[in-house]
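Undergrad: My questions concern the predicted model and sequence given below.
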Amino acid sequence: MIYRLLTADDTSAFCHKVSEALAKGWELYGSPSYAYDSQNNVMRCAQAVVKHEHAPYSPDLKLGQQ
C-alpha cells in the first residue's frame, strides 16, 4: 500500500485534486482535516489517500503519477 497526503487551500482546486486521485484509483484514508493558516489568512485542507500497489516500494516512486 502506498500513502499520500493531499493538501491545499480550501478552494475548489483542493476538491479537484482529491477527485483526480480517486479517479486514478486512490482511496480515501480517514477524514479530511482543516486548519487556519494565520500567516496567509486562509483555511488549509488535507486528505490522506492510499493505493494498493503490488510493486515493491521505492522512495523514488512519483506518488502523484500513480
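TA: Okay, I see it. In this text the structure is predicted, and so the values were computed from the model without any measurement.
Undergrad: C-alpha only now, for contacts and for neighbours.
TA: Noted.
Undergrad: what about E53, how many neighbours?
TA: Per other Cα atoms under 10 Å, the neighbour tally for E53 reads 10.
Undergrad: How is it classified with respect to secondary structure?
TA: Local secondary structure at E53 is given as coil here, using DSSP: H, G, I helix; E, B strand; the rest coil.
Undergrad: mind listing the strands for this protein?
TA: In the chain, the segments counted as strands under DSSP state E are 2-9, 27-28, 33-37, 42-51.
Undergrad: what angle separates the first one from strand 33-37?
TA: Going back to what we said before, that points to strand 2-9. Angle, strand 2-9 to strand 33-37, by axes from the mean of the first three to the mean of the last three Cα atoms, to 10 degrees: 40 degrees.
Undergrad: Please compare the first structure with the one that follows:
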Amino acid sequence: MKLYRFLSAPDDNTFCHKVTAALNKGWHLFGSPTYAYDKKTKTMRCGQAVVKDVDGQEYGPDTKLSDW
C-alpha cells in the first residue's frame, strides 16, 4: 500500500522534529514544503507532504497513518 500524510506545525523546531521523525520511520518527502500565515493564531505555519510504501499490507479507512 502507498500511504500519504500531510504534516504541519508552527514555524519552529516542532515542525522540523515532526518531519525528521517521519523520515526516520521510512517516510519520504513529497513535493515542496508550504508556509502560510494562520490568522486565528497570528503565527506562521509550515507544512510538508510525505509518502511511504508498505509491502504486504492493504489500506483501509481505519489505517492509522501515524503508526507507520
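TA: In hand now; what should we look at? Since the model is a prediction, treat every value here as computed from it, not as a measurement.
Undergrad: picking that back up, if you compare the strands of the first structure, which one is most tucked away?
TA: Most buried of those, by mean neighbour count (mean count of other Cα atoms under 10 Å): strand 42-51, with a mean of 18.
Undergrad: what's the mean distance for that strand versus the second structure?
TA: Superposing on the second structure places strand 42-51 of the first structure at an average distance of 0.4 Å from its equivalents, by mean Cα distance after the TM-score superposition for the first structure.
Undergrad: between that strand and strand 33-37, how many degrees?
TA: Between strand 42-51 of the first structure and strand 33-37, the angle comes out at 150 degrees (the same axes, to 10 degrees).
Undergrad: My guess is G25 of the first structure contacts E53. True?
TA: No: G25 of the first structure is beyond contact range of E53, at 10.3 Å (criterion: Cα atoms under 8 Å).
Undergrad: hang on, the earlier thing: out of the strands of the first structure, which gets nearest to G64 of the first structure?
TA: Nearest to G64 of the first structure among those is strand 2-9; the distance by Cα to Cα comes to 8.3 Å.
Undergrad: how far is the closest one from where the chain is centred?
TA: How far strand 2-9 of the first structure lies from its chain's middle: 2 Å, per Cα atoms, centre = their mean, to the nearest Å.
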